[in-house]
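*Asks:* sequence first, then the predicted structure, then my questions.
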Amino acid sequence: MEKRMKRLYLVRHGQTEYNLKHLVQGRCDSPLTELGRTQALAAGRWLADHEVRPRAAGTSPLGRAFSTLGLLLSCLTERGLVDQGLTPRAIQGLIERDYGTFERGPMADVPANVWDPGDALIPYGGEDNAALRGRMITALRELLAPENVGCALAVSHGSASQQFLKACMPVDGVPAKLPNCAIMVCDYAPATGEFFVKDIVDPCA
């Protein structure tokens, strides 16, 4: 018997202090700004308005992603859409790209497209696109793997989420830059391990 499709909601974190300063924040961290918190609440209200009921919730282990997930879940909990037993999980595979020696420095110093640098960062101790795509896909498959999980909510980062999209849809349909708290709505086919991007929503637009 063919397994039914599952649903994934993947969200980029809210605006951070480093976003404002145009600094590279891959594996290093920066707190959400007040606007970032407002963006996360707007995304949470969008999820609640669409009656999203996650049975699993995962996040990058970095604080900006954890904070965003907490605000999303607060909106869903307020509407009675979250089971009491739901425990958010920190998932290493959802962390942002490693930018090597460019971490914490000006984005303008990165010798390639910051969002999509290919393998240009490898000589500087950074991570290439193939490695990033692979771990994102693996992490999200594992989040959705349990039989009782038909819907999952995850929070990741800009470059990481963009590479996930490039692995799952025609490249010419992937935004050049994802806004903070963009919501990527995806179907997942457990039988084949494929993700199908249904929509990319900017809840703050």
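*Replies:* Looks like it came in fine.

*Asks:* can we go C-alpha only for contacts and neighbour counts from here?
*Replies:* OK.

*Asks:* and the end-to-end length of stretch 113-132?
*Replies:* End-to-end distance for stretch 113-132: 15 Å, by CA to CA, to the nearest Å.

*Asks:* same check on stretch 146-160?
*Replies:* In stretch 146-160, first residue to last residue: 23 Å (CA to CA).

*Asks:* middle-most residue in this structure, spatially?
*Replies:* S156 (2.6 Å; CA atoms, centre = their mean).

*Asks:* all the strands of the protein, residue numbers only.
*Replies:* Counting by DSSP state E, the chain has strands at residues 6-12, 56-59, 89-90, 151-156, 183-189, 194-201.

*Asks:* chain center to the shortest one, what's the gap?
*Replies:* When you say that, I think you mean strand 89-90. Here strand 89-90 shows a centroid-to-chain-centroid distance of 13 Å under the convention CA atoms, centre = their mean, to the nearest Å.

*Asks:* now the helices: where do they sit in this protein?
*Replies:* 17-21, 34-49, 63-78, 129-144, 158-168 (DSSP state H).

*Asks:* picking up where we left off before, which of the strands of the chain sits closest to T101?
*Replies:* Of all these, the one in closest proximity to T101, counting by CA to CA, is strand 151-156 (21.4 Å).

*Asks:* one more to weigh against that first structure:
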Amino acid sequence: MNKQIYILRHGQTRFNAEGRLQGHCNSALTALGESQALALGRALYRHLQQSGETAQQWQVIASPLGRAIQTAQRVCEGLGLDDSAIQTDERVMEARLGDWEQQAINDIMAAHPQLTGRADWYLQAPNAESLEAIKARLESWLADPATPQKIILISHGLTGQILRGKLGGLTDAAMWQLDRPQDAFYLYSQQQLSRHPVSQ
């Protein structure tokens, strides 16, 4: 696959700060989340400059969930792009976490101690989206002829983790060990993934 993809996670949200699960529900970015998103955009701008490219050569694609749109707006600000540059695609939304959405992680773990230490515990909720379903929609997005070749993707923690696992050819066990940073972005280029930390 010849695509080049910058993979970004949304900034910190209120539910992130409170230790609650979001999934397909949404909570707004915190002040820290707003600054993280702007810092991502500015760092990306510098990275593109160093590569001899401009943001206009790339398509910004975001999950349609509010926290990703908010982040994409701040990223575009850092890149010098207008919000109209943002396209959305439901296939890069966060995993649906079923009956556990909006619940506190501590409460979930207290009620289900057997999940302690299990990296894929998020998807064990009643009515949660399966890993296979998430992979299928990401594969559909990657293979779609309408998906651009140069993408700045603003997605989510779990979805970004699963996408990077797929792009890196990792086993599920190795994929679940990947990080989900809000202070770094990844670049997939020439079939290699590289991590780029961001200072605020």
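*Replies:* Thanks, I have the structure now. Everything numeric in this text was worked out from a predicted model, so none of it was measured.

*Asks:* you'd agree the residue nearest to the centre of structure 1 is up against G26?
*Replies:* No: contact criterion CA atoms under 8 Å: S156 of structure 1 and G26 do not qualify, at 11.1 Å.

*Asks:* now the common contact residues for these two.
*Replies:* Common contact partners of S156 of structure 1 and G26 (CA atoms under 8 Å, 6 or more residues apart in numbering): E96.

*Asks:* returning to what we had before: now the strands of structure 1 as CSV including distance to V114 of structure 1?
*Replies:* Listed next are those as CSV, based on distance: least, CA to CA, whole Å:
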stretch, distance to V114 of structure 1
strand 6-12, 16
strand 56-59, 22
strand 89-90, 25
strand 151-156, 16
strand 183-189, 20
strand 194-201, 21
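
*Asks:* and T138 of structure 1, which of the ones you listed is closest to it?
*Replies:* That would be strand 194-201 among these, by CA to CA, at 10.9 Å.

*Asks:* out of the helices of structure 1, flag the one nearest E96 of structure 1.
*Replies:* Evaluated with CA to CA, the helices of structure 1 place helix 158-168 nearest to E96 of structure 1, the distance being 5.4 Å.

*Asks:* what's near enough to touch E94 of structure 2?
*Replies:* G23, H24, S63, S155, H156, G157, L158, T159.

*Asks:* now tabulate those in TSV and tack on distance to D82 of structure 2.
*Replies:* What follows is the contacts of E94 of structure 2, written out as TSV (distance: CA to CA, whole Å):
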residue	distance to D82 of structure 2
G23	27
H24	26
S63	17
S155	19
H156	22
G157	25
L158	27
T159	25
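
*Asks:* ok, the residues you listed vs Y45 of structure 2, which is closest?
*Replies:* For those, the closest approach to Y45 of structure 2 (CA to CA) belongs to S155, at 18.2 Å.

*Asks:* list the residues that contact that closest one.
*Replies:* Counting by CA under 8 Å, 6+ apart, S155 of structure 2 has contacts I7, L8, R9, H10, A62, S63, A68, V92, M93, E94.

*Asks:* aligned partner of the fifth one in structure 1?
*Replies:* Matched by TM-score structural alignment, A62 of structure 2 corresponds to T59 in structure 1.

*Asks:* burial count for the residue nearest to L23 of structure 1 when sequence neighbours are not counted?
*Replies:* Distance criterion CA to CA, 6 or more residues apart in numbering; nearest residue to L23 of structure 1, sequence neighbours excluded, is P106 at 4.6 Å. Residues lying near P106 of structure 1 (other CA atoms under 10 Å) number 14.

*Asks:* corresponding residue for P106 of structure 1 in structure 2?
*Replies:* Checking TM-score structural alignment: P106 of structure 1 goes with A104.

*Asks:* ok, back up a step: redo the helices of structure 1 as TSV? Include mean neighbour count and distance to P203 of structure 1.
*Replies:* TSV is the format used below for the helices of structure 1 (neighbours: other CA atoms under 10 Å; distance: least, CA to CA, whole Å):
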stretch	mean neighbour count	distance to P203 of structure 1
helix 17-21	15	18
helix 34-49	21	5
helix 63-78	21	12
helix 129-144	18	22
helix 158-168	22	16
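
*Asks:* can you lay out the ones you listed as CSV showing distance to R55 of structure 1?
*Replies:* Shown next, in CSV, are these (distance: least, CA to CA, whole Å):
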stretch, distance to R55 of structure 1
helix 17-21, 31
helix 34-49, 14
helix 63-78, 12
helix 129-144, 9
helix 158-168, 21
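
*Asks:* out of the ones you listed, the one nearest R4 of structure 1 is which?
*Replies:* Using CA to CA, the helices of structure 1 put helix 129-144 closest to R4 of structure 1, at 12.2 Å.

*Asks:* distance between that closest one and the chain's centre?
*Replies:* Chain-centre distance of helix 129-144 of structure 1: 11 Å, with CA atoms, centre = their mean.

*Asks:* next: stretch 28-40 of structure 1.
*Replies:* 14 Å.

*Asks:* corresponding residues in structure 2 for that stretch?
*Replies:* Against structure 2, stretch 28-40 of structure 1 falls on residues 25-37 (TM-score structural alignment).

*Asks:* how about residues contacting the matching stretch?
*Replies:* Against stretch 25-37 of structure 2 from outside (CA under 8 Å, 6+ apart): 10-15, 65-67, 70-72, 74-75, 101-102, 182-183, 200.

*Asks:* try 6 Å
*Replies:* Applying CA atoms under 6 Å, 6 or more residues apart in numbering, the contact partners of stretch 25-37 of structure 2 are G11, Q12, T13, R14, R67, T71, R74, V75.
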